[in-house]
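Asker: Fold the stuff below for me.
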Amino acid sequence: MTPSRHTSKSDLRHPLIAHDVRIDRWIMGLLILVTAIRSLAILISPLELGVDEAQYWAWSQTPDFGYFTKPPLIAWIIGLSHALFGHEIWAVRLPAPWLHLLTAIILWRTASWIAGPNAGRWAAVIWIALPIISVGSFVISTDTPLLLALSVALMMVIGVLHNRFDPLRGMFICGLAVGVGFLAKYAAIYFLAGILLWALWNRLSGTNNSISLRHLLLFGLGMIIAASPNIIWNLTNDFTTVRHLGDNANIAKQSFDLAKVGGFMLGQFGVAGPGIFMLMLGILRPPFSTSPKRLMICLSLPILGLMTIQAFISDANANWAVASYPALTIWLACWIAQTNRWRWGLLASGINAAIAIVIISASMAGSLGVFTPASDPLRRLRGWEALATDVNAALEQHDAKLIVADRRATAALMGWHFYDSDIDIAVYDRDGIPSNHYERNHAFGSAVTGTRAIIAVDGRTQAPDLPQVNWHANPSISEHEISKNRTRKLFIFAGTQTTLP
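Answerer: Below is the predicted model:
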């Protein structure tokens, strides 16, 4: 990527070395430019926070080692950015493109150790242009820190195999990185399974490599140490997050639908880009004679296979296989460099670059323009501020300090808009079984004595059946266009809750 610390000034005068340095500087400049443009898009975008982003922000206001639906790392990152830059939408999202830049640099270094400088450059270019990275550089998600952590872990293993790191230290740090990834998203566990599968494969094939049982134990120790805060949190909270993860997989609702398998695989063309994913599929063939290639297989194909089975049995979102892409990116970059198929790489990355331009433009404009589908995905990022304005008018009119929402989305976004005020947010849990963060931690109840005014925001025309609440007649209506053919229409009810001492 850059000249080593042992490269002298006289070495830099050598034509080939100087040429490599210039190319590396151009690639690094390109990565920084793309990241800066993506950051600018975040700064000027009119799009509002999504539901998950608002919920992650809400978590960040009460730092902990775990939350109802996710581990804590995303909340820690957002909390730090929010503390540094203030209560701004862009402050929530700004870490995303820079974390992806770090991931690209890590993959650059890793691929260069396997197949030389060109492989490293290709890995960085392929990664920064992936459509899932373009989207993930605007909307912050748990996948972003997960991918960085897994890329660091992969770099450590490759570094050990290529004598860049001491095996004991390298595998311990690798475990720490996977543990940090576990704090981002439990999909980090795939890396552990992949490492064990790879070690078994090497042993059965008689391959001599530098990873022994002792090194694997150090890897496991590092992972447990880094992941221990969330492990302990789950132990003391009835395995709340783990149980929610099982509910999210939805294995009990079996469909055995081949169409969902097709939908999941088509989704991967959207995640990686059509050209890049076709190339990734094209190189998934024997021989698998080298240990690094086997490692890439074990860190990618089992994830894709498992999620394909999940899609067949029940359902699987396209991004659920995203943990396989650091390994696939390095594998493809090495193949392009070693076979001199740069034209294929250039064509596929060019397609992704065009997609990236569309995504950046849509982020800046707040609209997909002529590319807008009938079910405009950006509609979920519009209209919340207008709703908050309508709700605030009702709060002031009735001198209320409590908003009772009918769903997680409304609670999350109202929490964001009424930040640093004396307004409380609650959700009415109709069945008494918490299914999200707000039903578990902010459920509406009667823990007050006396009388208080409340405002309920509901999608139904009839006021919610809340205990000990008398509703006033004639709710107000908040209705705002959020896409060409859709509006968000919610009813705002005012009432009085009376609780006996």
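Asker: switch to C-alpha atoms for all contacts and neighbour counts from now on
Answerer: Noted.
Asker: Pull out the buried positions in the strand or helix carrying N248.
Answerer: N248 is part of helix 240-249 when elements are defined by DSSP states H and E. Along helix 240-249, these residues count as buried under the neighbour rule (16 or more other C-alpha atoms under 10 Å): 240-242, 244.
Asker: packing partners for it?
Answerer: helix 213-236 (3 or more C-alpha pairs under 8 Å, 6 or more residues apart in numbering; DSSP states H and E).
Asker: Quick one: residues in contact with the helix it packs on.
Answerer: With contacts defined as C-alpha atoms under 8 Å, 6 or more residues apart in numbering, helix 213-236 is touched by 65-66, 71-72, 167-168, 171-180, 182-183, 239-242.
Asker: this one next, for a side-by-side:
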Amino acid sequence: MIAKRLQPGLAVALALALLLAWRCWQVLHSGAGLHVDEAQYWYWSSRPLEWGYFSKPPLLVGLIRLSTDCFGDGLLGVKALAMVAWLLASAVLWRLGAAMGNERAGLVAAALLAATPASGLLGLSATTDSVLMLFWSLVMWGAWRAAHAEGAAAWRWWALTGVALGLALLSKYTAGALSLSALWLLWRCPPARRGRLLAGLALAAGIAVLLLLPHLFWNMHNGWPTLHHTLDITVQGGAASAAERAAGWGHKLGSALEFGLGQLLLLGPAGLAVLALAWKRRHLPAAPAGQTRALWSALGYAWAFAWPLLLLGLLQALRAKAQVNWALPALLGVCLAAGWLAVRRRISGQTLTVWVLAGLLLSAAIAQGGDLRRWIGRPAAAGKPAWDIWSRMRGWHEALGALAPALEAQRQLPWVTNDRTLLVQTGYELRALQPELRSWSPDGQVRHHFDWKQPLRPNAVPALVFLGDEAPDAALLAHYPLARPLAQAESGRVRLQAWLLERPPSALTSTGKHP
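Answerer: Predicted coordinates:
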């Protein structure tokens, strides 16, 4: 019996290890650096950790700290544990399928999730979605096990579910949508079991709130910045979308269509093919699914973790700008449902293998699209964009490396920029110089974390280094009229200039400080 259990476990572990090795190879050979958000998370992780940040809860930042402590500050060091989290989410789906009574359905669900473009592309990055996907899947698994266990075992599973829920909320506020899934499952369970289920859900929710309390206290102490930012981009859509919202239903329907098509693209060919084949065979006799006696049907349970989030995402798209990745955890429920449908509709293993491989190859082709022409010696012609989803992540290492000699001589001065992307990329690429970075907001608005925590106060320093893609703006030159170019560099789409800015001697006191 132990050997029978180990055999699929070893196969899953080997498959996920090979997929992780392949993704590591992709990262190392892509020629791209960190995304702006990854560089920002790394920057936060390299400083004393906090219980929250301007735009995000703290869990991913802590994970990146652990990852870089283990593997260094290189690209793989920053991304490693987040990449592992994506693959662990697939493993959890496998175990959930087994717990529900059909290990093959769980294996198919795990393979379908790994074959999604979401996993194949976002799985190469250190984003909040990586840890959210892992802990969302653990909530699904833990809640099923807890609801079908008895006595002390049930309470242990509810406690573990609460821990997973709390960590999901510390990953991304999207996890709050799990409350709708819980209410739906509570309503759909047999009335005689609702009391026990409600007690278990209350325990899980209580533990989650306890884990969330330090983050809530941090937010309260700092004026709720994370909540305000989240509401701005999800409910209000940001200042940039005000004119679009005023355009009326044309914009709303376009935004909803963008969201819907985005979900299909994130699911990819493998998941779509399985759902289409299952629909085509819906009138054929279904195979026995092998599900154990349960409070919910397997499909009902799976869809309960998908449709509430998809509905919220659609409503959000109608209200503001579509956030395609906002409903990403719904893929877990969709892939689990597709796994069960594949078993019930007798979709062959050969067919499933072909579509899973197609999904993996599609993700790889998209991920490496910007490198394929270079590898075969036919780079894109000048002025013609290459098929490259990582284009915004290229050029920073080379351009900032070219500026490094000129900047090293100015390490005693603060380095200032009005661009968040440039600030965090400078912090990462020139981390060996340990620069003091400051953010300049000409109109004084707080646009992001660095305007809030690391603003330039012009009267505080007599001189600074300005970094930008063009000369310093007039508002900054009004404070520092003595401007001298230090260096400039260009690599691909990245064009940078470094300037030394100083105040005139008359603006300083005899001690060299500002009056």
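Asker: What would you report as the TM-score here?
Answerer: Here the TM-score for the pair of chains, by TM-score structural alignment, normalised by the length of structure 1, is 0.86; 477 aligned residues with a C-alpha RMSD of 3.2 Å.
Asker: if we can go back for a sec, okay, the buried residues of helix 240-249 of structure 1 in TSV with distance to Q268 of structure 1 next?
Answerer: What follows is those, written out as TSV (distance: C-alpha to C-alpha, whole Å):
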residue	distance to Q268 of structure 1
T240	30
T241	27
V242	26
H244	25
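Asker: quick revisit: which residue numbers in structure 2 does the helix holding N248 of structure 1 align to?
Answerer: Under TM-score structural alignment, the alignment places helix 240-249 of structure 1 onto residues 225-234 of structure 2.
Asker: ok, V180 of structure 1 - contacts?
Answerer: By C-alpha under 8 Å, 6+ apart, the contact list for V180 of structure 1 reads 73, 146, 149, 223, 226-227.
Asker: Residue in structure 2 paired with it?
Answerer: For V180 of structure 1, the residue aligned by TM-score structural alignment is L167.
Asker: Regarding its match, which helix or strand does it belong to?
Answerer: Counting by DSSP H and E, L167 of structure 2 is found in helix 151-171.
Asker: I454 of structure 1 now?
Answerer: Following DSSP H and E, one finds I454 of structure 1 within strand 450-458.
Asker: Same check on D451 of structure 2?
Answerer: Per DSSP H and E: helix 449-453 holds D451 of structure 2.
Asker: Pull the distance from that helix to the chain's centre.
Answerer: Centroid separation between helix 449-453 of structure 2 and its chain, computed with C-alpha atoms, centre = their mean, to the nearest Å, is 21 Å.
Asker: tally of neighbours for the equivalent of L198 of structure 2 over in structure 1?
Answerer: For L198 of structure 2, the equivalent position in structure 1 is taken to be L213, counting by TM-score structural alignment. When neighbours are defined as other C-alpha atoms under 10 Å, L213 of structure 1 has 9 of them.
Asker: Also Q350 of structure 2?
Answerer: Using other C-alpha under 10 Å, Q350 of structure 2 has 9 neighbouring residues.
Asker: what comes up buried for the helix or strand it falls within?
Answerer: Element membership of Q350 of structure 2, judged by DSSP H and E, is helix 349-367. For helix 349-367 of structure 2, a neighbour-count test (16+ other C-alpha under 10 Å) marks 352, 355-360, 362-364, 366-367 as buried.
Asker: Export those residues to CSV and append columns for distance to L486 of structure 2.
Answerer: Converted to CSV, those look like this (distance: C-alpha to C-alpha, whole Å):
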residue, distance to L486 of structure 2
L352, 59
W355, 55
V356, 53
L357, 51
A358, 51
G359, 49
L360, 47
L362, 45
S363, 42
A364, 41
I366, 39
A367, 37
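Asker: Next, give me the two most distant ones among these.
Answerer: Farthest apart among the buried residues of helix 349-367 of structure 2 by C-alpha to C-alpha are L352 and A367. That separation is 22.6 Å.
Asker: before we move on, the earlier item: which one of the contacts of V180 of structure 1 is nearest G262 of structure 1?
Answerer: Closest to G262 of structure 1, out of all of these and judged by C-alpha to C-alpha, is L146, at 26.0 Å.
Asker: ok but G262 of structure 1 is inside a strand, no?
Answerer: No. Counting by DSSP: H, G, I helix; E, B strand; the rest coil, G262 of structure 1 falls outside a strand, being helix.
Asker: residues in structure 1 aligned with stretch 58-70 of structure 2?
Answerer: Under TM-score structural alignment, the match for stretch 58-70 of structure 2 is residues 72-84.
Asker: before we move on, the earlier item: any idea which of the contacts of V180 of structure 1 is the one closest to D431 of structure 1?
Answerer: Nearest to D431 of structure 1 out of those is L73 (C-alpha to C-alpha; 30.3 Å).
Asker: need the contact list for G495 of structure 1.
Answerer: With C-alpha under 8 Å, 6+ apart, G495 of structure 1 has these contacts: 453-456, 469-472.
Asker: cutoff 10 Å now
Answerer: 398, 400, 452-456, 463, 466, 469-473, 475 (C-alpha atoms under 10 Å, 6 or more residues apart in numbering).
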